[in-house]
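>>> model this:
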Amino acid sequence: MNFSIQATQGNARACSFELAHGIVQTPIFMPVGTQGIIKGLDSIDIKTFLQTNLILANTYHLYLRPGIDLLQQAHGIHNFANFHGNYLTDSGGFQAFSLSGNAKPSDDGIAFKSHIDGSSHFFSPKKVLDIEYAINSDIMMILDDLVGLPASKGRLLDSIKRTSIWAKQSIEYHNRNKQEREIKNTIFAIMQGGIDYEMRKRSAMDLVELEFDGYAIGGLAVGESSEEMYACLDYACDFLPIHKPRYLMGVGTPENLLECIDRGVDMFDCVMPTRNARNATIFTSYGKLHIKNACYKNDFTPLDLECQCYTCKNYTRAYLHHLFRSAEISYHRLASLHNLSFYLALVRGAREAIMQQEWNHYKKEKLRDLQINLESKMK
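From the prediction side, this is the model:
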């Protein structure tokens, strides 16, 4: 992977790296496309309106449905979904965590039962990569043992040991595949360790030795406070190589993104923009609004006066309020397009501010504006 740093200000970084389906510029927010496409949108929406070239897909879900045989027949997810930008696929570790009673980790991998039909399956480090090769992920996350917080030191240590063993198996298998056949997939490891300094350091040292293309910070936003997460990132980022991408998994709010960029994180993903959109919460430049509220029934202004997204250019709050109240499916598309456009504009603005050495001002102004409560002024 050709990774370069264009500018820094403090710990905040503006970087770029090249993947098989295009150059990625950071900081970047990756919209979540669990089934290979963003819920409520299609590939034309992504290319035309969001104009982003890196989204996240879910290894566990694509393995169960449509299955690796079909994905191989389609020559990968890019052809199948008609999105020819880059895909990052997670490893299944989070699903093992979220499935709880239906998944059981061991030193060899994770046994789980399908949430669809109850059938039994097993993810080993090699199996996960084989699935991701079938998907043809541009960035493949390796299998990890995710721990919810709070957790004992003993459980954190078990997670680190298991994740490190799986990481070694994964990189050795991937390197053999690179020698045997031409593949362009890149591979990221996932640091664990909760919010414990020594545990994070130990996990990072194990993984950095193995020379992955990039490194993720896992095991955060799983029960700790934002302040605890920020304190962890203050040292966790320092444990990772300067010359590799840093990816914070599953985070988060617009405020989270700004604070974490400030601490040296390059990449983010989260379901929040689309999930909140479907549940009537709209992100704007001046705080959140809840489009189902009656105050928007006769409001003929855009969702966000400062936004240039497709939805804000063409539709009003009154119309989105009507669609939501009427349970129209088109509401999901329009609201999701806006919320994702807002997130993407936020990180693009962050990149530009870092490039122009105006990051501190940008962060301060954005955090101030995001705390404004629009709805309290309308009462």
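>>> contacts, neighbours, all on C-alpha from now
Will do.
>>> G36 is in contact with L62, correct?
Yes - L62 sits in contact with G36 when judged by CA atoms under 8 Å, with a separation of 7.4 Å.
>>> Which residue of the two possesses the greater neighbour count?
With neighbours defined as other CA atoms under 10 Å, L62 and G36 compare such that G36 has more, 25 against 20.
>>> Skipping adjacent residues, who's closest to that one in space?
A57 (5.1 Å; CA to CA, 6 or more residues apart in numbering).
>>> Equivalent analysis for Y60, please.
Once flanking residues are discounted, Y60 sits nearest to G92: 5.2 Å by CA to CA, 6+ apart.
>>> Next, the second sequence, to be compared with the first:
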Amino acid sequence: MSAPFSFQINSRDGAARTGAIHLPRGTIRTPAFMPVGTAATVKAMHTHEVKSLGADVLLGNTYHLMLRPGAERVARLGGLHKMMNWSHPILTDSGGFQVMSLAKLRKLNEKGVTFQSHIDGSRYELTPERAIEIQGLLGSDIQMQLDECVRLPCSDADAARAMRLSLRWAERCQKAFSEQPGRVEFGRALFGIVQGGANRELRVESARELTAMDFQGYSIGGLAVGEPQDVMLDMIETVIPHLPDEKPHYLMGVGTPDDLVEAVRRGIDMFDCVMPTRAGRHGQVFSRFGKINIRNARHADDPRPIDEASSWEPARTYSRAYLHHLVKAGEILGMMLLTGINLAYYQELMAGMRHAIAEQRLDDFIAQTKDGWARGDG
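You can find the predicted model right below:
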């Protein structure tokens, strides 16, 4: 039998902490940023490159993989890890975000969600039980409950309805997960998701109810969906005291480098976001000098690399002029290089915070990091 999921906290600096999530397929160093591989690929990147940049875990998506290539097909092909040539941990989002983002294509009730595929219009039903079944077929190491995520701002009544529906779905997900084939053998874990919109009382209610269900980890969902950063940070500060301290805290779908450092400061251990990969495909670079738009004409004759101190060789060796040319010409290589540069910076940022927390100097590290963003690249 494989060793079960476990989480250890190694050091603290205020509410921030470093730790390690142990899984049979590997250890996730926290705070951790998970590159998003929605459809079994981190867009424009080879999996070996993603690992070389420092990623310990990738994220996949139940909804998209359900539609294409299909969970049963993935299982027949040996599971998601084998299919995408990634032997390390995978976390799968349950599809709850798509309940919100594809609202025009779905019908929701107590049983679950009926989707119309955005690909071909065919209809699918996603219930809590089916969401867990799909994640089991994919073979993901950390699975998420099915929830309803509402876009902010929204009324308190709508936030309360969605939050309480998500709690009922959480109970059904737990039952289905307890019966999932391979759950014990592969040391899998299930995380609950705190909802409640921007209402403090609803968030606390959700956190307390989920804590009583005793999940292996806890996520804060329904943020970075239209609200300003100060609202997001207020919700984190509201929720964290009501979650088990000894279990991982995961902020879903976040975010910018500034979001990451401020959330880590408040006790978040895990993140995922499409921002670094999506931005890279559109000519945007994240770096210790702040955000750079490589499309700007001022880069056309610039022989400097993006960052001569980067841990990733292409960031040190390809000139900004060449990257500008690739992006303007629509060359695929430009998307690949900029995506890698962004993911490398995100992993460097997380590694820097882990080191700073261990030395109890996180506030200084964040201040220096933000000062570098403000100064720019000269």
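>>> Once they're superposed, tell me the TM-score.
Superposed pair, TM-score by TM-score structural alignment, normalised by the length of the second structure: 0.96. Supporting alignment: 374 aligned residues with a CA RMSD of 1.4 Å.
>>> quick one: common contacting residues for L62 and G36 of the first structure?
Applying CA atoms under 8 Å, 6 or more residues apart in numbering, one finds that no residue jointly contacts L62 of the first structure and G36.
>>> hang on, the earlier thing: what lines up with the residue nearest to G36 of the first structure in the second structure?
Applying TM-score structural alignment, one finds that A57 of the first structure aligns to G60 in the second structure.
>>> Now the helix or strand where its match lies on the first structure. Mean distance?
If you go by DSSP states H and E, G60 of the second structure is part of strand 58-61. Mean deviation of strand 58-61 of the second structure relative to the first structure after superposition (mean CA distance after the TM-score superposition for the first structure): 0.8 Å.
>>> Name the residues of the next helix or strand after that strand that come out as buried.
Counting by DSSP H and E, the element after strand 58-61 of the second structure in chain order, helix or strand, is helix 62-67. If you call a residue buried by 16 or more other CA atoms under 10 Å, then helix 62-67 of the second structure has these buried ones: T62, Y63, H64, L65, M66, L67.
>>> what does stretch 4-11 of the first structure give?
For stretch 4-11 of the first structure, a neighbour-count test (16+ other CA under 10 Å) marks S4, I5, A7, T8, Q9 as buried.
>>> Now do the same contact list for the residue nearest to G36 of the first structure.
Contacts for A57 of the first structure were tallied using CA under 8 Å, 6+ apart; they are V32, G33, T34, Q35, G36, I37, Y87, L88, T89, D90.
>>> cool, and D56 of the second structure?
G26, T27, I28, R29, A32, M34, H88, P89.
>>> Pick out the residue nearest the middle of the first structure.
The first structure has D269 as the residue nearest its centroid, 1.7 Å off, counting by CA atoms, centre = their mean.
>>> That one contacts V251, doesn't it?
Yes - assessed by CA under 8 Å, D269 of the first structure is found in contact with V251 at 5.9 Å.
>>> Which residues are in contact with each of these two?
Contacts common to D269 of the first structure and V251, judged by CA under 8 Å, 6+ apart, are absent.
>>> ok, the residue nearest to Y60 of the first structure - contacts?
Counting by CA under 8 Å, 6+ apart, G92 of the first structure makes contact with N58, T59, Y60, F123, V128, L143, D144.
>>> switch the cut-off to 10 Å
Contacts for G92 of the first structure (CA atoms under 10 Å, 6 or more residues apart in numbering) come out as 58-61, 63, 98, 110, 123, 128, 141-146.
>>> how about it, what's its match in the second structure?
By TM-score structural alignment, G92 of the first structure lines up with G95.
>>> measure stretch 144-162 of the second structure end to end?
Length of stretch 144-162 of the second structure, first residue to last, CA to CA, to the nearest Å: 16 Å.
>>> Go ahead and measure how far that stretch is from the middle of the chain.
The chain centre lies 19 Å from the centre of stretch 144-162 of the second structure; the measure is CA atoms, centre = their mean, to the nearest Å.
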